[in-house]
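Peer 1: Quick one, fold the following:
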Amino acid sequence: MTGLFTGLSAFPLTPMTEQRIDEAAFTGLVARLHQSDVDSIGALGSTGSYAYLTTAERRRVAELAVQAADGTPVIIGIGALRTVEVLRHAENAQNAGASAVLLPPMSYQPLTDDEVHQLYADVTAELSVPLCVYDNPGTTHFSFSDELHGRIAALPNVASIKIPPTPADPAAARERVDRLRRLIPDTVAIGVSGDAAAAGGLLAGADLWYSVLAGVWPEPCLALARAAKRGDADEARRLSDELAAVWTLFARYGSLRVVAAIAEREGLVSAPNLPRPLLGLTGADLARVNEVLR
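Peer 2: Prediction:
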């Protein structure tokens, strides 16, 4: 299993207006993650608003991310509706110096299992860097079966699977990770997403945490991830419980809007910073977030 896919992978915003990407703010976010010593940085994930950007914008963000990361491994999202566009994004990511790529099965028409398998077969055949399978039915509206994960994990260059949140019950979480582990090669890492489930997923045997919150608050997320990875269940759960109010905000408003508000409050980005039609939090909603943060 490659050492790239371990520990904590932090996913920063791609701050922007309707006219341009805020390159200085984005570079600052990535440099801050490098300095915090996260294990990897995930640019152009869902938190990075990849689906709203043009090919040229995505190429530029990939270049900026690798430069600002200054040696910290960067995973670049390459999802798109058409395979030809995915391949173009993959080429741009590799040319920018990405350590790995992240691929969700995007669609307008619902995809079949065979179509999704063929997507990954077409892309992995052209790659020279590892690929992470992005399993996020909340955004893609495609649900992977473990059997499909097993088929895709057998393809060349597949190195990790980013799974949805594991169950809250520790035994059920362990069974979920073990069930998937039995169907994939030992060389393929399992990463948990859904920040509220991170402690449980890591304690259940996941190799890494793909984190939204770490993109703006890396330090508490690193402490949580490291506690879980050394097997200190009490400390990992305590640290997660300390962030419970943030997890509640994520569930209420969506993690992207909340981390955008956190980044604004911390002075890391200006407002607005999300691509329209997405709107940042205002009024009573923003006041609620600020109260939790205080």
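Peer 1: alpha carbons only for contacts and neighbour counts from here, please
Peer 2: OK.
Peer 1: For the stretch 151-294 of the chain, just list every one of the strands.
Peer 2: Per DSSP state E, counting those that start in this stretch, the stretch 151-294 of the chain carries strands over the ranges 158-163, 189-192, 208-211.
Peer 1: Check what contacts the longest one and list those residues.
Peer 2: When contacts are defined by C-alpha atoms under 8 Å, 6 or more residues apart in numbering, strand 158-163 is touched by residues 1-2, 5, 124, 130-136, 152-153, 187-193, 210.
Peer 1: Now, of those, which are buried?
Peer 2: Buried by 16 or more other C-alpha atoms under 10 Å: 5, 124, 130-136, 152-153, 188-193, 210, out of these.
Peer 1: Among the residues you listed, which ones are in helices?
Peer 2: Mapping the buried ones among the contacts of strand 158-163 onto helices (DSSP state H) picks out T124, I152, A153.
Peer 1: follow-up on the earlier one: for N290, find the nearest of the strands of the stretch 151-294 of the chain.
Peer 2: Nearest to N290, of all the strands of the stretch 151-294 of the chain, is strand 208-211, at 20.7 Å by C-alpha to C-alpha.
Peer 1: here's the other one to compare against:
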Amino acid sequence: MFTGLSAFPLTPTDESGVDEKAFAGLVARLAEAGVDSIGALGSTGGYAYLTREERARAARTAVDAAGGVPVVVGIGALRTSQVRALAEDAQQAGASALLLAPVSYQPLTDDEVFGLYEDISREVSVPLCVYDNPGTTHFTFSDELHGRIAALPNIGAVKIPGIPADQAPDRIAALRSTLPGHAAIGVSGDAFAAGGLSAGADLWFSVIGGLLPQQCLAITRAAADGDADRATALSERMEPLWALFRRYGSQRVTSAAAEHLGLVSHPNLPKPLRGLDAAARREVADALEAL
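Peer 2: Okay, the predicted model is just below:
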């Protein structure tokens, strides 16, 4: 389940709701490309901006469009009761796994975060992935906390932030030493993925993989084959996109890229989020054309 490339598509959304037809098209495109799993309603999918019903419908749409490819569904929310409801909706939709970030308004303590995963892990029937995303949640996991959580029932993986290539072997080895053997380690932060995979991570949770699966599969397969130099070279070819991610944010860039490729209409981000201006869109188009 937690191996290879997990591609996270945009959930095209405007003030009238989710464009389910466009979303289904994005998911089907990933399945046809041969990704190992599809991540619906992650941060790129804008889960926090959607209602429970919109999220339930998006989960069903993703599973239906995936054609048997495993779908990981994000269930993060402010209250544990909301997370429980979202987990039930996702499982009823046919999700193969769940992705849970410790979403908060009041800063959470380690014990509160552990309690969240303890409550949810014992109630679900599919694997649960711990979503470590301090840039969004403003919560920083210690390795000790990761180890405590991973020992709970049904915890299948940890999704960690990107790691510079020269630090990746030590970082992954240290985390691996605290986790039970069944728990997979997945890297995010697309610009750092090649280094993380080559250092021993089990999978790549990818933003741009939700839009450019072939390029990301090539990086993933090169790392799996032990060809770190090729994985790095393929990633470096995508540096124009990585630079735009750093400048404008990955979701805005992905939104503009999906529009440029004719896969979604405009607007496709929920307010108050706004798409890029004309000059930035030209930069995105130029980066895509260079690839």
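Peer 1: related to what we said a few turns ago, dump the strands of the stretch 151-294 of the first structure to a markdown table, plus distance to L64 of the first structure.
Peer 2: Putting the strands of the stretch 151-294 of the first structure into a markdown table (distance: least, C-alpha to C-alpha, whole Å) gives the following:
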| stretch | distance to L64 of the first structure |
| --- | --- |
| strand 158-163 | 24 |
| strand 189-192 | 25 |
| strand 208-211 | 20 |
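Peer 1: Now do the contacts for G205 of the first structure.
Peer 2: Applying C-alpha under 8 Å, 6+ apart to G205 of the first structure gives the contacts R174, V177, D178.
Peer 1: cool, and V126 of the second structure?
Peer 2: Contacts for V126 of the second structure (C-alpha under 8 Å, 6+ apart) come out as Q91, A95, S96, A97, L98, N154.
Peer 1: swap in L286 of the first structure?
Peer 2: By C-alpha under 8 Å, 6+ apart, the residues touching L286 of the first structure are A261.
Peer 1: again with L279 of the first structure
Peer 2: Counted by C-alpha under 8 Å, 6+ apart, L279 of the first structure has contacts R257, P272.
Peer 1: Next: A100 of the first structure.
Peer 2: Listed by C-alpha under 8 Å, 6+ apart, the contact partners of A100 of the first structure are P73, V74, I75, I76, Q94, V129, P130, L131, C132.
Peer 1: Show me the helices in the stretch 151-294 of the first structure, by range?
Peer 2: Using DSSP state H, counting those that start in this stretch, the helices of the stretch 151-294 of the first structure run over residues 170-181, 198-203, 218-229, 233-242, 244-253, 255-265, 283-293.
Peer 1: Would you convert these into JSON lines that also reports distance to A68 of the first structure?
Peer 2: Below are those laid out as JSON lines (distance: least, C-alpha to C-alpha, whole Å):
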{"stretch": "helix 170-181", "distance to A68 of the first structure": "34"}
{"stretch": "helix 198-203", "distance to A68 of the first structure": "26"}
{"stretch": "helix 218-229", "distance to A68 of the first structure": "16"}
{"stretch": "helix 233-242", "distance to A68 of the first structure": "29"}
{"stretch": "helix 244-253", "distance to A68 of the first structure": "27"}
{"stretch": "helix 255-265", "distance to A68 of the first structure": "18"}
{"stretch": "helix 283-293", "distance to A68 of the first structure": "27"}
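Peer 1: how about these, which one is nearest N273 of the first structure?
Peer 2: For N273 of the first structure, the closest of the helices of the stretch 151-294 of the first structure is helix 255-265, at 7.3 Å, according to C-alpha to C-alpha.
Peer 1: Mind listing residues that contact the closest one?
Peer 2: 13, 47, 212-213, 216, 249-250, 269-271, 273-274, 279-281, 286, 289-290, 293.
Peer 1: Now do the counterpart of Y210 of the first structure in the second structure against F2 of the second structure, distance only.
Peer 2: Mapped onto the second structure by TM-score structural alignment, Y210 of the first structure lines up with F205. Separation of F205 of the second structure from F2 of the second structure (C-alpha to C-alpha, to the nearest Å): 10 Å.
Peer 1: who touches both of the two?
Peer 2: G186.
Peer 1: Can you tell me which of the contacts of G205 of the first structure lies closest to L81 of the first structure?
Peer 2: V177 (29.1 Å).
Peer 1: And the counterpart of S235 of the second structure in the first structure, how far from A233 of the first structure?
Peer 2: Aligned by TM-score structural alignment, S235 of the second structure pairs with S240 of the first structure. Per C-alpha to C-alpha, S240 of the first structure is found 11 Å from A233 of the first structure.
Peer 1: corresponding residues in the second structure for stretch 273-285 of the first structure?
Peer 2: Using TM-score structural alignment, stretch 273-285 of the first structure corresponds to residues 268-280 of the second structure.
Peer 1: Next: stretch 128-138 of the first structure.
Peer 2: Taking TM-score structural alignment, stretch 128-138 of the first structure hits residues 125-135 over in the second structure.
Peer 1: Work out the gap between the matching stretch and the centre of the chain.
Peer 2: Computed by C-alpha atoms, centre = their mean, to the nearest Å, the chain-centroid distance of stretch 125-135 of the second structure equals 10 Å.
Peer 1: Also stretch 47-60 of the second structure?
Peer 2: Chain-centre distance of stretch 47-60 of the second structure: 16 Å, with C-alpha atoms, centre = their mean.
Peer 1: Give the buried residues for it.
Peer 2: So stretch 47-60 of the second structure, judged by 16+ other C-alpha under 10 Å, has buried residues Y47, A48, Y49, L50, R52, R55, A56, R57, A58, A59, R60.
Peer 1: Out of those residues, which sit inside helices?
Peer 2: Short answer: these in helices (DSSP H) are R52, R55, A56, R57, A58, A59, R60.
Peer 1: Same list, those, but as a markdown table with distance to F114 of the second structure please.
Peer 2: Below are those laid out as a markdown table (distance: C-alpha to C-alpha, whole Å):
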| residue | distance to F114 of the second structure |
| --- | --- |
| R52 | 24 |
| R55 | 25 |
| A56 | 25 |
| R57 | 29 |
| A58 | 28 |
| A59 | 26 |
| R60 | 29 |
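Peer 1: of these, closest to E20 of the second structure?
Peer 2: A58 (7.0 Å).
Peer 1: Not counting sequence-adjacent ones, nearest residue to R151 of the first structure?
Peer 2: With C-alpha to C-alpha, 6 or more residues apart in numbering as the criterion, R151 of the first structure has its nearest non-adjacent residue at 7.5 Å, and that residue is H117.
Peer 1: Burial check on the aligned residue in the second structure for that neighbour, number of neighbours?
Peer 2: Mapped onto the second structure by TM-score structural alignment, H117 of the first structure lines up with F114. For F114 of the second structure, the count of nearby residues is 18 (other C-alpha atoms under 10 Å).
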